[in-house]
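*Asks:* Mind looking at a prediction? Sequence and model below.
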Amino acid sequence: MVALAAAGMLLLSSCSSTGSAASGAIEPSGGPVELAACDAVEVGAVTRCENFYDDYWPAISEQMDALYETAKQADGGRLVIWDWYELSPDVIAEFNEVYPDLKIETRGLTYNLSSAIISAKATGSRNTDVISGSLVSAATMTDEGYWADVDWTAFGVPKEFFTIGAPEMLPDSVNGSLMQVNTDKVAEAPATLDGLLDPQYEGKVSVASYNANVFAGYGMDKGEEAMTGLIGDLKSSGNLQVLEDQDSPLSSGDVPIALGQTLFNPNPSLSVSPYEDAGVFAQFSGVNVDAKNPAGGMLWSLWNAYNPDWLELRMTDERFSTTQVPFPGLPTSLFDSATGLMQTNSSALLTGLAGGAITETVDTRDDWIAMINAADAALNG
């Protein structure tokens, strides 16, 4: 959900302002890391470095040790992380097993995340050290100058990871539009959104009112008029229902196809698949320009995005199986280790990405925002 916020969130002020640098600007220990050559494999719009854990991670890990020593001294070792949802105690425990002297304070703010960060800076309150989101959902944070100027490549992160987002935005995961299907009722979903117009799907497809972004990739490829026309036809045909609770009728089979993102329901009858012109949104994290513990913010961002032990848990332990899939720039072996829901979700998203899904980039961000808003008006108007 954090990547794909409702259109209303996108209409927050985008007036540009210049923030001051995060307190205690951090430089790499011993100077910038000399980057290895990436053993590159193209996965759609993402460049995968198959040698990441052999040739990049050791240097990154060394830099993280130095960041930890700095973070322990900043703000009494306090690390504040605000996100869409607050971090679970289990996640915090995994971080503290490696970095025990940092005390994490977390809040879950959903749609109020950006406004809470802006308000904290305006009032001088203790702000989050970490900011995160997709290019679309973090548009306000970007335009208001909240991403601290961090050169992640100087800390060892491959330069190939920064072809989609801005240099200060560390890519940490990916999410995107998928069809969720109850295979007890429907053998498989159609390969296109147009395929949902078939009379056999009357009353069998749902979308949430806040999820108009599932149509935006179609609009980016075929144009706004074609997209809004498709939404109108799906609604008028009776094939598409707008439901706030898609999960229950999907799980029961009453409405066996749901347009959404990754699955979070372990019901074995449910599958998920990409479709033509689906949108893919890279997720990013970084340091808040108003951070009181910027070293801690960097440390958390790198650990959460790339630490192999942590990611192995996310890929194999249902307690940590989030709706977001690790960044596809990481090696194939990481994704091959996935089990359960993470295997289902990562396989679908990576198949879509490799198959030509429409990927949001920093250059197309505003076009995506406009298309999402147009889709929202067609769906909910």
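*Replies:* Happy to help now that I have it. These numbers were taken from a predicted model, which means no experiment stands behind them. Residues are numbered from 1 along each chain as shown.
*Asks:* rest of the way, CA atoms for contacts and neighbours
*Replies:* OK.
*Asks:* and the one helix or strand residue 9 maps to, which residues are buried?
*Replies:* In this assignment (DSSP states H and E), residue 9 forms part of helix 7-10. Across helix 7-10, burial judged by 16 or more other Cα atoms under 10 Å covers 7, 9-10.
*Asks:* Show me where the chain has its helices.
*Replies:* 7-10, 57-73, 89-98, 113-123, 139-143, 216-222, 224-236, 247-252, 294-306, 308-316, 332-336, 340-354, 365-380 (DSSP state H).
*Asks:* right, so those helices: which one is the most enclosed?
*Replies:* helix 294-306 (a mean of 24; mean count of other Cα atoms under 10 Å).
*Asks:* Residue 83: which of the helices of the chain is closest?
*Replies:* helix 113-123 (6.6 Å; Cα to Cα).
*Asks:* Does anything pack onto the closest one? Which helices or strands?
*Replies:* If contacts are counted by 3 or more Cα pairs under 8 Å, 6 or more residues apart in numbering; DSSP states H and E, helix 113-123 sits against no helix or strand.
*Asks:* Okay, one more to line up with it:
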Amino acid sequence: MHHREIHLPHVLETSFIVRERDPRGAPVDLDAAPQVVRVELQRGERTVGVTVAPAELEPSLAALPGAERTCVLRDLDVPPAAAELAPLLYVALQRARVWRRSVVVSHDPRLAAAPLQLSALGRGELRAAPLDAAMHRLYAACDDDGRALLTSRYVAEATASLARHAEAFAGNAWCRAVHADRLAREQYVAALANTHQYVRYTPRLLARAISVCDDESLRDHFTRHFRGEQKHDRLIEADLRYLDADVEFVVNAMVPWGPTLAFMAVQESMVAFHEDLTCFIAAPFVAEGLAAHVGPTVLAPLAGNIRRWGYREPARATRFLVSHTREDGGDDGHWNATLAVLARLLRDDTTQQRFLAALHLAADAFTASYDAYADYLTLFTPPPLADP
């Protein structure tokens, strides 16, 4: 699976220096696959460290129930009562949060006490805690410098989380069919038709966000986004017409498929019910991020599929996708504008955890929707070695 690299935002300078390396000493990106990572935190002359690892890679923990949802902390190197302990452990567990782990475990009795507060499991000296509660306690235990370090990493953590989703999205059933030149016309029409179901509401959702936003800078962001989202549903309709699809049905009678409706529900509930504008951004953060970073690898093979269906001008069937790949990428795209806004909004652990929850909901639904566009219509998939 190949997709454009998602570049993690620059982490702001703090009084700390963070080093994250694999067992051979090589730096490990925050969006890297789950692996053993040594995390070191330096402040002044003092350096502290801890190792974080996926539980399934630890021989003594591989058979643990739920190991694939668990991370382990070990090899703690911190003086007693050091102020660096809480930020060090939090930074290490940020990586586990990117891995979507839900439990942290350790054999080290020093971690059973505050601030981590691991509880005995009845499995020898192993102790554990839910990851969300543990990270909240660590954040609360940090001094001002420690919290400044953690919040400076929040956008990078969110972007790394999305990069992990991009790996999954690039391998969904629909994208696999495109790259294998086995996408059916009906499977592409389904993708466009379902996308129309939420794209046509984007200006109204942004208008709702503008109306309830008391933050002038954030309101300006939504206003610029609103102006850029006008009549994008018309591009989809033009693409569908070129493919001889039933546009009247799509516009006036179609019901979005379940996974598509799940993606829609995330942003609709956040802006209309919760009025949580930070979490409302999670849906465009996902959609624009995936469009910018996965979309370019799909366009050329998609054009080949369209030609195979007998349409000689693929550009007339891909106006919407091309537009969003172009607009959502680049230094002046929605993606980078969203990163700048999030850097100001993600300022504490509770807000970060809530934003990440919305991000995962949106990304899981977005990927599932593209799986559905292919899997629900496998009847139309051309047989292997079929003539064009």
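*Replies:* Done, it's in. For clarity, every value in this text was computed on a predicted model and none was experimentally measured.
*Asks:* Quick TM-score on the pair, please.
*Replies:* Scored against TM-score structural alignment, normalised by the length of structure 1, the superposed chains reach a TM-score of 0.29; 191 aligned residues with a Cα RMSD of 7.2 Å.
*Asks:* Need the nearest residue in space to residue 288 of structure 2, chain neighbours excluded.
*Replies:* What sits nearest to residue 288 of structure 2 in space, not counting adjacent residues and going by Cα to Cα, 6 or more residues apart in numbering, is residue 328, at 5.5 Å.
*Asks:* And for the one you found, the neighbour number?
*Replies:* Number of residues near residue 328 of structure 2 (other Cα atoms under 10 Å) recorded here: 24.
*Asks:* That one contacts residue 287, doesn't it?
*Replies:* No. In this structure, residue 328 of structure 2 is not within contact of residue 287 by Cα atoms under 8 Å, at 9.1 Å.
*Asks:* Report the buried residues of the longest helix anywhere in structure 2.
*Replies:* Using DSSP H, we find that the single longest helix of structure 2 is helix 349-375. Buried residues in helix 349-375 of structure 2, counted by 16+ other Cα under 10 Å: 349, 352-353, 355-356, 358-375.
*Asks:* Show me which of the buried residues of helix 7-10 of structure 1 is closest to residue 250 of structure 1.
*Replies:* residue 7 (24.1 Å).
*Asks:* Does that closest one touch residue 371 like I think?
*Replies:* No. Applying Cα under 8 Å, one finds residue 7 of structure 1 not in contact with residue 371, separated by 9.7 Å.
*Asks:* Which stretch among the helices of structure 1 approaches residue 179 of structure 1 most closely?
*Replies:* Smallest distance to residue 179 of structure 1 across those (Cα to Cα): 9.5 Å, for helix 340-354.
*Asks:* end-to-end on stretch 79-96 of structure 1?
*Replies:* From its first residue to its last, stretch 79-96 of structure 1 covers 11 Å (Cα to Cα, to the nearest Å).
*Asks:* coming back round to it: tell me the one of the buried residues of helix 7-10 of structure 1 nearest residue 224 of structure 1?
*Replies:* residue 7 (15.5 Å).
*Asks:* now that closest one: how far from residue 139 of structure 1?
*Replies:* Note on residue 7 of structure 1: its distance to residue 139 of structure 1, by Cα to Cα, is 12 Å.
*Asks:* and if you look at residue 61 of structure 1?
*Replies:* Counting by Cα to Cα, the gap from residue 61 of structure 1 to residue 139 of structure 1 is 30 Å.
*Asks:* for residue 358 of structure 1, same thing?
*Replies:* Relative to residue 139 of structure 1, and taking Cα to Cα, residue 358 of structure 1 is found at 19 Å.
*Asks:* try residue 40 of structure 1
*Replies:* 29 Å.
*Asks:* okay, the helices of structure 1 in CSV with distance to residue 180 of structure 1 next?
*Replies:* Output for the helices of structure 1, formatted as CSV (distance: least, Cα to Cα, whole Å):
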stretch, distance to residue 180 of structure 1
helix 7-10, 22
helix 57-73, 35
helix 89-98, 27
helix 113-123, 28
helix 139-143, 28
helix 216-222, 17
helix 224-236, 17
helix 247-252, 8
helix 294-306, 26
helix 308-316, 20
helix 332-336, 20
helix 340-354, 10
helix 365-380, 19
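*Asks:* Show me the one of those helices that comes nearest residue 48 of structure 1.
*Replies:* Closest among the helices of structure 1, using Cα to Cα: helix 332-336, at 8.2 Å.
*Asks:* Residues contacting the closest one, please?
*Replies:* Outside helix 332-336 of structure 1, the residues that touch it by Cα atoms under 8 Å, 6 or more residues apart in numbering are 50, 311-312, 315, 343, 346.
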